[in-house]
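> The following comprises the amino acid sequence and a computationally predicted model.
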Amino acid sequence: MNICATDIKMEIGNNQILKGVSIDSKSREFIGIIGPNGSGKSTLLKCIYRTLKPNNGCIMLGRQDISKMSVKESAKKLAVVAQHNYYNFDFSVGEVVLMGRSPHKKSLEPDNSEDYDIVNESLEKVGMLGFKNRSFSTLSGGEQQRVILARALAQQTPCLILDEPTNHLDIKYQLSLLNIVKSLNLTIISAIHDLNIASMYCDRLFVMKNGRIVGMGTPQEVLTKEFIKEIYDIDVEIVYDSKGDMHILYSR
């Protein structure tokens, strides 16, 4: 399923955060959104996954306008892994992942064996099945993010939004989480700070600055030393390793 956002404008108070942003993804494409802090990346994603309502524009999931869908209906098509996940109650890992089944349940409908099978499969995919009965609050940041990814997988959606999910994770957990995500073969839109991570995993990039899209293309097309200097005001060197993978080296 493809995702298309057209002419999205978002004003908070008197501050216009998004100034007519348009992005699109093809089915099963991994889209990265990059840009400096404060450029509007997370605000755009929150408009797509309905935490915020844009002042203008249209967001389509496949052929459906998301504003005309119920929250439950859109949750069957779009799951989210956010940067921060806090719970006021002491849920077990299994209970957190079981929340992903909510869009598929009627009001007060009890969980069944199929739900529990899906929870187990989702935890197994992220390597956390052995933690099923552990308290979520006792896990490390990387472990918690894998559980939140399992919750998103339990929704069984064709589309996934990653709202800067790896910022506070060490490199091992960043790569582990994104390797899992990449293997899922879903339509993915992710805000990413690390340009090397973006070049490794994304099929296409959209570059944001001051609430606008200022560039788009493949990582090789977008991540040139000249464009990185223009967007981030830093000097870099672009090198390729023996496998042909691109790496960005930063200058002090």
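Ah, there it is.
> For the rest of this, base every contact and every neighbour count on C-alpha atoms.
OK.
> Go ahead and confirm residue 204 touches residue 215.
No: contact criterion CA atoms under 8 Å: residue 204 and residue 215 do not qualify, at 10.6 Å.
> The two: which has the busier surroundings?
Taking neighbours as other CA atoms under 10 Å, residue 204 and residue 215 compare with residue 204 leading, 21 against 17.
> for the more buried one, what are its contacts?
29, 30, 31, 32, 216, 217, 218, 219 (CA atoms under 8 Å, 6 or more residues apart in numbering).
> right, and the secondary structure at the fourth one would be what?
Yep, that's residue 32 we're talking about. Using DSSP: H, G, I helix; E, B strand; the rest coil, the structure places residue 32 in strand.
> from memory it sits against residue 187, does it?
No: under the criterion of CA under 8 Å, residue 32 is not in contact with residue 187, lying 11.3 Å apart.
> neighbour-wise, which of those two wins?
A direct count of neighbours by other CA under 10 Å for residue 32 and residue 187 places residue 32 higher, at 28 against 22.
> quick one: that one from residue 191, how far?
To residue 191, residue 32 is 6 Å away according to CA to CA, to the nearest Å.
> Same check on residue 64?
23 Å.
> which of those two has more neighbours?
Neighbours per residue, other CA under 10 Å: of residue 64 and residue 191, the larger number sits with residue 191, 25 against 12.
> What count of nearby residues applies to the nearest residue to the more buried one once chain neighbours are set aside?
The shortest distance from residue 191 to any non-neighbouring residue, by CA to CA, 6 or more residues apart in numbering, is to residue 33 (4.6 Å). Other residues lying near residue 33 total 26 when counted by other CA under 10 Å.
> list the contacts for residue 33?
By CA under 8 Å, 6+ apart, the contact set of residue 33 is 41, 189, 190, 191, 192, 205, 206, 207, 208.
> Below is structure B, check it against A:
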Amino acid sequence: MTPHNTPPPPHSPPDAFGFQVKNVSFSYAQKLLFKDLSVTIGCREFCSVVGPNGAGKSTFLKLLTRLLEPQVGQILLANQPLADYLHRDLARKITYVPQESFFAWDFTVEETVLQGRYSYLRPLERYHSSDFDRVHAALGRLGIEALAKKGINNISSGERQLAVIARSLVQEPSIILLDEPLNHLDLAHQYQVLSLLTELNS
């Protein structure tokens, strides 16, 4: 597994770094995936992680989101240990789009995307009209607003992937982690998603 990124300017202040992965080791099912892995990913970088199947690309992204914890080493976000963040605070900074998304309950597309706003709610607080505005804006940008009232399990896999990407947008994070986000998308939607990501990063 090899991260490919463009380093930040040589005199960037420490807080300019998004992630700092320091000497991380991780094994999964008795298979060593990383040993003493260190990498820095700066703000406003497009960083690709490439490697063969089973090399640990998805595992690496899950470590960056705290879905998994390093067995050795440390990961920092903006110079603060990732483990020190409350999950609510982390959800406002990082969003993760997995390769495949499965839904046990048949929420509507609108309800699914609305979940991206959950970290901004106080206990027992209800969603606001501004949250719904963000949802429909994201659906519109991805060309799937007409699907808002359809069940998330009753649309195509490509449409479901777009809905999950829309959910990540309404989360309004600083960092978007995408695990093969163009899976199931036709060429037109692949271009649309890549153009949108470029726009967000500009």
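Great, that's in hand. It should be emphasised that the depicted structure is a prediction, and the values quoted were computed from it without experimental measurement.
> Got a TM-score for the two of them?
Scored by TM-score structural alignment, normalised by the length of the second structure, the superposition of the two chains gives a TM-score of 0.85; 186 aligned residues with a CA RMSD of 1.7 Å.
> Counterpart of the residue nearest to residue 191 of the first structure over in the second structure?
The criterion is TM-score structural alignment: under it, residue 33 of the first structure has residue 49 as its aligned partner in the second structure.
> Against residue 60 of the second structure, how distant is its match?
In terms of CA to CA, residue 49 of the second structure sits 9 Å off from residue 60 of the second structure.
> you'd agree residue 106 of the second structure is up against residue 153?
Yes: Residue 106 of the second structure is within contact range of residue 153, at 5.8 Å (criterion: CA under 8 Å).
> So those two - more neighbours on which side?
Taking other CA under 10 Å, residue 106 of the second structure and residue 153 do not tie; residue 153 has more neighbours (17 against 13).
> tell me, what residue is most central in the first structure?
The first structure has residue 162 as the residue nearest its centroid, 1.0 Å off, counting by CA atoms, centre = their mean.
> corresponding residue for it in the second structure?
In the second structure, residue 162 of the first structure lines up with residue 178, judged by TM-score structural alignment.
> quick one on the thing from earlier: name the residues contacting each of residue 32 and residue 187 of the first structure.
Both residue 32 of the first structure and residue 187 lack any common contact, where contact means CA under 8 Å, 6+ apart.
> Could you pull out the strands in the second structure for me?
Applying DSSP state E to the second structure gives strands spanning 2-4, 17-28, 31-42, 48-50, 72-77, 80-81, 94-97, 175-178.
> can you tell which of those strands is closest to residue 144 of the second structure?
Evaluated over the strands of the second structure, closeness to residue 144 of the second structure peaks at strand 94-97, with 17.3 Å, by CA to CA.
> hmm, who's touching the closest one?
Strand 94-97 of the second structure has contacts (CA under 8 Å, 6+ apart) with 65, 164-165, 168, 171, 173-179, 181.
> again, only using 7 Å
Here strand 94-97 of the second structure makes contact (CA atoms under 7 Å, 6 or more residues apart in numbering) with 164, 165, 168, 173, 174, 175, 176, 177, 178, 179, 181.
> Most neighbours among the residues you listed, which one is it?
Of all the contacts of strand 94-97 of the second structure, the most densely surrounded is residue 168 (26 neighbours; neighbours counted as other CA under 10 Å).
> So what does that one match up with in the first structure?
So, by TM-score structural alignment, residue 168 of the second structure is matched to residue 152.
> who's in contact with that match?
Per CA under 7 Å, 6+ apart, neighbours of residue 152 of the first structure: 79, 80, 81, 100.
> For residue 93 of the first structure, what is the corresponding residue in the second structure?
Taking TM-score structural alignment, residue 93 of the first structure has residue 109 as its aligned residue in the second structure.
> One more: residue 141 of the first structure?
With TM-score structural alignment as the criterion, residue 141 of the first structure matches residue 157.
> what about that match, neighbour count?
Neighbourhood size, residue 157 of the second structure [other CA under 10 Å]: 16.
> what's the closest non-adjacent residue to it?
Nearest non-adjacent residue to residue 157 of the second structure, counting by CA to CA, 6+ apart: residue 184, 6.1 Å away.
> just checking, that neighbour touches residue 156?
No: taking contacts as CA atoms under 7 Å, residue 184 of the second structure lies outside contact range of residue 156: 8.8 Å.
> Pick out whichever of the two has more residues nearby.
Ranked by neighbour count (other CA under 10 Å), residue 184 of the second structure and residue 156 place residue 184 first, with 18 against 12.
> how close does the more buried one sit to residue 79 of the second structure?
As judged by CA to CA, residue 184 of the second structure and residue 79 of the second structure stand 36 Å apart.
> could you list every residue that touches the equivalent of residue 196 of the second structure over in the first structure?
Taking TM-score structural alignment, residue 196 of the second structure has residue 180 as its aligned residue in the first structure. Applying CA under 7 Å, 6+ apart to residue 180 of the first structure gives the contacts residue 126.
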